[in-house]
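Chemist: Provided below for reference: sequence and predicted model.
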Amino acid sequence: MKNLLFFFIFIILFNCNKNIEAKNTVKAELEHEVEDKVEDKVDAKDEIKIDKDFLLGKFDYKTHLDFIKVDSKLSSKVLFLQKETYVAFLKMHTVAKAEEINLIIISGTRNFEEQKRIWNRKWEKYKNLSPVERAEKIMEYSSMPATSRHHWGTDLDLNNLNNSYFDSGEGEKIYDWLVKNANDYGFYQVYNDKISGRTGYNLERWHWSYLPLASKYLKSYNSQISYDDISGFDGAEYADNLKSIQDYVNGISENAKKFEIKK
């Protein structure tokens, strides 16, 4: 009986390993297929020149050679991303879809002027508050122009802009899949909860950042940008007082910070 029991256990373990190997093989094949399809989308150069205007979002990404329009099937509106970010997302999307997870990009690159329109609209919305309170209210979820990671073409918002959406049903499945798999493709949730003492923006389960590029830009931002560079919109004069660089630009998750250290 013991021998028979051991035999059945061996068969079960053998089949489990086979299933895992098969799944990994399919995943590798899907990723390779995406590479073949999009390899022409990435330029041969290794690095993108990081100048201050780029870091501040003061450029036209629609004509920038390192940016590309997202396929309308993968987005909720006309969007652009950096080519490297887009290729990484395509790999992730292909594997996710094979596992019945549908990832839709609802926000991608936003330049300074686009962020300014969002900011000024909310500034008017909260006009009953004091200037500092207005800025703090907006910065629960929205960045001051010249301080947004969305300027860089490395960050994207997925599926829904409400945290509650990811608490149950399809949203919960999507979020659980991302938590388990997104890092494998370079995407990290930079704005997690604040239990660990993270500063800045509130929890954003929808916001995922492609750190192989974004980490370089954050490092360059911290070395080149000062509060003198944050101007040209309502309430800009409060950026220093609110520590928008220290607490918000650098207010990212510990997991993301560990990636930065490794790099």
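Modeler: Received, thanks.

Chemist: CA atoms for contacts and neighbours, from now on please.
Modeler: OK.

Chemist: which residues in the protein form strands?
Modeler: Residue ranges of the strands in the chain, as given by DSSP state E, are 67-69, 80-82, 105-107, 155-158, 187-189, 207-210.

Chemist: looking at those, which is closest to Leu242?
Modeler: Distances from Leu242 to each of these were compared by CA to CA, and the smallest falls on strand 207-210, at 22.3 Å.

Chemist: now the strands of the chain as a markdown table including distance to Ser253 and mean neighbour count?
Modeler: As requested, these are exported to a markdown table (distance: least, CA to CA, whole Å; neighbours: other CA atoms under 10 Å):
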| stretch | distance to Ser253 | mean neighbour count |
| --- | --- | --- |
| strand 67-69 | 26 | 19 |
| strand 80-82 | 22 | 24 |
| strand 105-107 | 20 | 21 |
| strand 155-158 | 14 | 24 |
| strand 187-189 | 7 | 24 |
| strand 207-210 | 11 | 24 |
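
Chemist: Can I get those strands in JSON lines including distance to Gly171?
Modeler: Converted to JSON lines, those look like this (distance: least, CA to CA, whole Å):
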{"stretch": "strand 67-69", "distance to Gly171": "26"}
{"stretch": "strand 80-82", "distance to Gly171": "23"}
{"stretch": "strand 105-107", "distance to Gly171": "14"}
{"stretch": "strand 155-158", "distance to Gly171": "10"}
{"stretch": "strand 187-189", "distance to Gly171": "15"}
{"stretch": "strand 207-210", "distance to Gly171": "14"}
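
Chemist: Okay, one more to line up with it:
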Amino acid sequence: MMTPEQLIGLDQNHLINVVDNSELLGQKFECHHEVLIPIAKLIRQSELDGVPLRVISSYRSFERQAEIWNYKYNNDVELNLRDGTTVNSFELSPKERVDAILHYSAIPGTSRHHWGTDFDVFDAAAIDQGYEVKLTEEEFEDKGPCSRLDEWLDYNLESFGFFKPYREDKGGVACEPWHISYRPIAEKALKEFPLDFLKETLREKDIGGKDNINSRLESLARKYVYNICTE
């Protein structure tokens, strides 16, 4: 299984780098070595069914997640909220800023993308036609560029061992219909998630709001790490 370092994105030895221009994949990404064949089969079936999916985000390191987090925390930027409104980050207290960022961005070390089991996917046909991907719920709703893909995923994911951990809003991470996860490995990773090790790591890293995060890391993990859709 994965080590604590791998589970929080500090070690990439569990990954395989996919650079394959064959008909099977035709895409470039990194994933857990045991997930390569399942994701390849899923992609191939989507192509055969005329709803080709493209992986637009897969593995993400701790450092990359920290860049995303710190940009939002340390700069006066607009943060998207669940109700569709936005708020300027500098108008918020440290706690409010952490909570606002967590709607759509994980605390470094807590992203499922660290495991190499999770992928953000989109309709390849829309991308090839020049569509600029935004990753919004509207893109996967009726008449959105990924409406057919969304329906195909709901019908086919389970057959290949995948599921949508953020199929619906459960009060933690906002709904992400584009996010799929390989259940056999991801379930083990979640059970072994090293919360104490993460807390020690965050103390040593330059992470915006880390004192506020660490003081309530257990409750934040319950809300944003363990609180997923299991079906």
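Modeler: Sure, I can see it. The structure presented is a predicted model; accordingly, all values stated were derived computationally and were not measured.

Chemist: re earlier: so for Lys257 of the first structure, which of the strands of the first structure sits nearest?
Modeler: For the strands of the first structure, the distance to Lys257 of the first structure is smallest for strand 187-189, at 10.2 Å, taking CA to CA.

Chemist: per the alignment, Lys23 of the first structure corresponds to what in the second structure?
Modeler: Aligned counterpart of Lys23 of the first structure in the second structure: none (TM-score structural alignment).

Chemist: Out of the strands of the first structure, which is closest to Ile225 of the first structure?
Modeler: Closest of the strands of the first structure to Ile225 of the first structure is strand 155-158, at 19.4 Å (criterion: CA to CA).

Chemist: Quick test: name the residue nearest the centre of the second structure.
Modeler: The C-alpha lying nearest the average C-alpha coordinate of the second structure belongs to His113 (CA atoms, centre = their mean; 5.0 Å).

Chemist: From Leu4 of the first structure, how far out is the counterpart of it in the first structure?
Modeler: Structural alignment places His113 of the second structure opposite His150 in the first structure (criterion: TM-score structural alignment). For His150 of the first structure, the distance to Leu4 of the first structure (CA to CA, to the nearest Å) stands at 60 Å.

Chemist: Pull the contacting residues for Met14 of the second structure.
Modeler: Small correction: residue 14 of the second structure is His, not Met. When contacts are counted by CA atoms under 8 Å, 6 or more residues apart in numbering, His14 of the second structure touches 2, 6, 32-33, 116.

Chemist: Among those residues, name the ones in helices.
Modeler: Taking DSSP state H as the definition of helices, the contacts of His14 of the second structure contribute Gln6.

Chemist: and the contacts of His14 of the second structure, which two are the farthest apart?
Modeler: Gln6 and His33 (12.7 Å).

Chemist: okay, these two: which has more neighbours?
Modeler: Legend: neighbour count by other CA atoms under 10 Å for Gln6 of the second structure and His33, higher for Gln6 (21 against 15).

Chemist: Might one say that that one is in contact with Gly116?
Modeler: No: using CA atoms under 8 Å, Gln6 of the second structure is not in contact with Gly116; the gap is 9.4 Å.

Chemist: circling back to that earlier point, and the match of His113 of the second structure, what does it touch?
Modeler: 108-111, 156.

Chemist: picking that back up, include distance to Val18 of the second structure when you put the contacts of His14 of the second structure into CSV, please.
Modeler: Output for the contacts of His14 of the second structure, formatted as CSV (distance: CA to CA, whole Å):
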residue, distance to Val18 of the second structure
Met2, 19
Gln6, 18
His32, 10
His33, 10
Gly116, 12
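
Chemist: what's the burial count for Val98 of the second structure?
Modeler: Using other CA under 10 Å, Val98 of the second structure is surrounded by 23 other residues.

Chemist: out of the strands of the first structure, nearest to Arg134 of the first structure?
Modeler: The minimum distance between Arg134 of the first structure and those falls on strand 207-210, with 22.9 Å, by CA to CA.

Chemist: Could you tell me where that closest one falls in the second structure?
Modeler: Aligning strand 207-210 of the first structure against the second structure (TM-score structural alignment) gives residues 179-182.

Chemist: Now do the same contact list for the residue lying closest to His114 of the second structure once chain neighbours are set aside.
Modeler: With CA to CA, 6 or more residues apart in numbering as the criterion, His114 of the second structure has its nearest non-adjacent residue at 4.6 Å, and that residue is Gly9. Taking CA under 8 Å, 6+ apart as the criterion, Gly9 of the second structure is in contact with 60-63, 109, 114-115.

Chemist: cool, and Ser209 of the first structure?
Modeler: Shown in contact with Ser209 of the first structure (CA under 8 Å, 6+ apart): 154-156, 186-190.

Chemist: Tell me the residue in the first structure aligned with Phe62 of the second structure.
Modeler: Matched to the first structure by TM-score structural alignment, Phe62 of the second structure sits across from Phe112.

Chemist: I'd like to know how far that match sits from Glu254 of the first structure.
Modeler: From Phe112 of the first structure across to Glu254 of the first structure, the span is 27 Å (CA to CA).

Chemist: who has more neighbours, those two?
Modeler: Neighbour tally, Phe112 of the first structure and Glu254, criterion other CA under 10 Å: the higher count belongs to Phe112, 24 against 15.

Chemist: which residue lies farthest from the center of the second structure?
Modeler: For the second structure, the C-alpha farthest from the mean C-alpha position belongs to Glu91; by CA atoms, centre = their mean, that distance is 26.9 Å.

Chemist: Quick check: the aligned residue for it in the first structure?
Modeler: In the first structure, the residue paired with Glu91 of the second structure according to TM-score structural alignment is Asn128.

Chemist: Could you do Ile101 of the second structure as well?
Modeler: In the first structure, the residue equivalent to Ile101 of the second structure is Ile138, according to TM-score structural alignment.

Chemist: how much space between its match and Gly200 of the first structure?
Modeler: When CA to CA is applied, the distance between Ile138 of the first structure and Gly200 of the first structure equals 11 Å.

Chemist: who has more neighbours, those two?
Modeler: Set side by side, Ile138 of the first structure and Gly200 show more neighbours around Gly200, with 24 against 20, by other CA under 10 Å.

Chemist: Now that one: closest residue in space, sequence neighbours ignored.
Modeler: Of all residues apart from its sequence neighbours, Tyr248 sits closest to Gly200 of the first structure (CA to CA, 6+ apart), at 4.2 Å.
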